[in-house]
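Trainee: after the sequence you'll find the predicted model.
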Amino acid sequence: MTSECILFNMLTAAVNKVIIDVAFGAFIRASRTSEHL
């Protein structure tokens, strides 16, 4: 594997992690809000 390929894989993994964290955080906030209602 070239260094560019490794860098691209790392970047893709980082983006996927951010998307998962944001989606999970939104899900937690939504569930907490529904509990308060």
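Mentor: All right, it came through fine.

Trainee: make it CA atoms for all contacts and neighbour counts henceforth
Mentor: Will do.

Trainee: how about the helix or strand where residue 27 lies: buried residues?
Mentor: Following DSSP states H and E, one finds residue 27 within helix 3-36. When neighbours are counted by 16 or more other Cα atoms under 10 Å, no buried residue of helix 3-36 is found.

Trainee: what about that helix, distance to the chain center?
Mentor: Relative to the centre of its chain, helix 3-36 is centred 1 Å away, using Cα atoms, centre = their mean, to the nearest Å.

Trainee: try stretch 30-37
Mentor: The answer for stretch 30-37 is 22 Å, by Cα atoms, centre = their mean.

Trainee: how about the contacts made by residue 6?
Mentor: Listed by Cα atoms under 8 Å, 6 or more residues apart in numbering, the contact set of residue 6 is empty.

Trainee: relative to residue 35, how far out is it?
Mentor: 43 Å (Cα to Cα, to the nearest Å).

Trainee: alright, now check it against this:
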Amino acid sequence: MPECGRSKVNVVDIVGEVLQGRTAFVCILQAFKHIKL
């Protein structure tokens, strides 16, 4: 059972990191678009 709880926490952490990474990636893409324009 503790392992299951741990897995859930890890998944949440990973999802959070992915969302943060995606947000940063989108911001970078927008910056490049502004530079091109």
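Mentor: That came through, no problem. Remember, predicted model here, so these are calculated numbers, not experimental data.

Trainee: map residue 28 of structure 1 onto structure 2.
Mentor: Using TM-score structural alignment, the partner of residue 28 of structure 1 in structure 2 is residue 26.

Trainee: please apply the same query to residue 13 of structure 1.
Mentor: So, by TM-score structural alignment, residue 13 of structure 1 is matched to residue 11.

Trainee: how close does that match get to residue 21 of structure 2?
Mentor: Residue 11 of structure 2 sits at a distance of 15 Å from residue 21 of structure 2 (criterion: Cα to Cα).

Trainee: what does residue 34 of structure 2 give?
Mentor: For residue 34 of structure 2, the distance to residue 21 of structure 2 - Cα to Cα - is 20 Å.

Trainee: do the same with residue 4 of structure 2
Mentor: 25 Å.

Trainee: next one: residue 12 of structure 2
Mentor: As for residue 12 of structure 2, its distance to residue 21 of structure 2 is 14 Å (criterion: Cα to Cα).

Trainee: what does residue 8 of structure 2 give?
Mentor: Taken as Cα to Cα, the span from residue 8 of structure 2 to residue 21 of structure 2 is 20 Å.

Trainee: residue 27 of structure 2 too?
Mentor: 10 Å.

Trainee: repeat for residue 3 of structure 2
Mentor: Taking Cα to Cα as the criterion, residue 3 of structure 2 is separated from residue 21 of structure 2 by 26 Å.

Trainee: next: residue 15 of structure 2.
Mentor: Taking Cα to Cα, one finds residue 15 of structure 2 at 10 Å from residue 21 of structure 2.
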